[in-house]
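Colleague: missing the sequence, but the structure's below:
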């Protein structure tokens, strides 16, 4: 399975933070993980609290580990929270079922990683993630 390249991951993070700043969002952190949930890139905007890293990582990690976007994870949590709690426990707490976690796919639909953003509302976190991903020209699943 192909994974996200460092140069691409850095461009996603930079474009996501730029979108957040231009949109007047609160300071954010952006994490990009590979197809195994391992950290590839991380950027924290000026003024973003240090805990944003862990939240963004948990959003991205949950997407990769369960193979769905953050919106689908949030829906699963709403309908069956026990499943999400169990999965979070299995992943050492690294699962945050909320918009702002976005799955990355290659042109054939294979998972190549995920982006997690934290700092503002879940919808704004997701908007920043998607802006970064679109700037890199990658397929995604919110």
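Modeller: Arrived safely, thanks for sending. What you see is a predicted model; the values in this text were computed from it and never measured.

Colleague: okay, CA-based contacts and neighbour counts for the rest of this
Modeller: Will do.

Colleague: is the residue nearest the centre of the chain in a helix, a strand, or coil?
Modeller: When the chain is reduced to its mean C-alpha position, the nearest residue by CA atoms, centre = their mean turns out to be residue 116, at 1.9 Å. Under the three-state scheme (DSSP: H, G, I helix; E, B strand; the rest coil), residue 116 adopts strand.

Colleague: and here is the other one:
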């Protein structure tokens, strides 16, 4: 099962609300289980370069079914996924990308957020996932 457009838009809306709450400007991307973009929002004034990062964070979380921050821990020197960020056309291995799961725990897509500190990116992505 894939995330629907309606669900993806709900994720975007929740993430936008969190971005406004913490007073930051974000790029937010939602992808389906095939890592295809379903929805995107770039807040007025958000960094242009973060649009691509948000997409790559969403794809990374989707490809591996785990938070991008966890991939980052596993991709450090001496760890089992060292250099994985060079695969799949470029991955992002720092926080801000999360899988989106349905009520039964099945991954239906992912969200990627970029535009602030990795802590803020993660918080906004987490808020987005709570829409499902």
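Modeller: Here it is on my side, so go on. These numbers come from a predicted model, not from an experiment.

Colleague: identify the residue of structure 2 aligned to the residue nearest to the centre of structure 1.
Modeller: Alignment note (TM-score structural alignment): residue 116 of structure 1 maps to residue 112 of structure 2.

Colleague: pretty sure its match contacts residue 26?
Modeller: No - in terms of CA atoms under 8 Å, residue 112 of structure 2 does not count as a neighbour of residue 26; the distance is 10.1 Å.

Colleague: just to revisit the earlier point, now the residue nearest to the centre of structure 1: how far from residue 80 of structure 1?
Modeller: With distances taken as CA to CA, to the nearest Å, residue 116 of structure 1 is found 22 Å from residue 80 of structure 1.

Colleague: repeat that for residue 12 of structure 1.
Modeller: Taking CA to CA, one finds residue 12 of structure 1 at 32 Å from residue 80 of structure 1.

Colleague: more neighbours, those two?
Modeller: Comparing residue 12 of structure 1 with residue 80 by other CA atoms under 10 Å, the one with more neighbours is residue 12, at 30 against 11.

Colleague: what sits against residue 65 of structure 1?
Modeller: Contacts for residue 65 of structure 1 (CA atoms under 8 Å, 6 or more residues apart in numbering) come out as 36, 37.

Colleague: show me where structure 1 has strands.
Modeller: Listed from the start of the chain, structure 1 has strands (DSSP state E) covering 29-34, 39-44, 101-105, 111-118, 139-141.

Colleague: which one of these lies nearest to residue 6 of structure 1?
Modeller: strand 39-44 (6.1 Å; CA to CA).

Colleague: quick one, that closest one and strand 29-34 angle?
Modeller: Comparing the axes of strand 39-44 of structure 1 and strand 29-34 via axes from the mean of the first three to the mean of the last three CA atoms, to 10 degrees yields an angle of 170 degrees.

Colleague: in structure 2, what range does strand 39-44 of structure 1 match?
Modeller: Counting by TM-score structural alignment, strand 39-44 of structure 1 pairs with residues 37-42 of structure 2.

Colleague: go through that stretch and flag the buried ones.
Modeller: Within stretch 37-42 of structure 2, the residues that count as buried by 16 or more other CA atoms under 10 Å are 37, 38, 39, 40, 41, 42.

Colleague: between those residues, which sits nearest residue 67 of structure 2?
Modeller: Out of those, the member with the shortest distance to residue 67 of structure 2 (by CA to CA) is residue 37, at 17.5 Å.

Colleague: span of stretch 95-109 of structure 2 from start to end?
Modeller: OK, stretch 95-109 of structure 2 end separation, CA to CA: 17 Å.

Colleague: same question for stretch 76-85 of structure 1.
Modeller: 11 Å.

Colleague: cool, stretch 41-49 of structure 2 as well?
Modeller: The first and last residues of stretch 41-49 of structure 2 sit 14 Å apart, counting by CA to CA.
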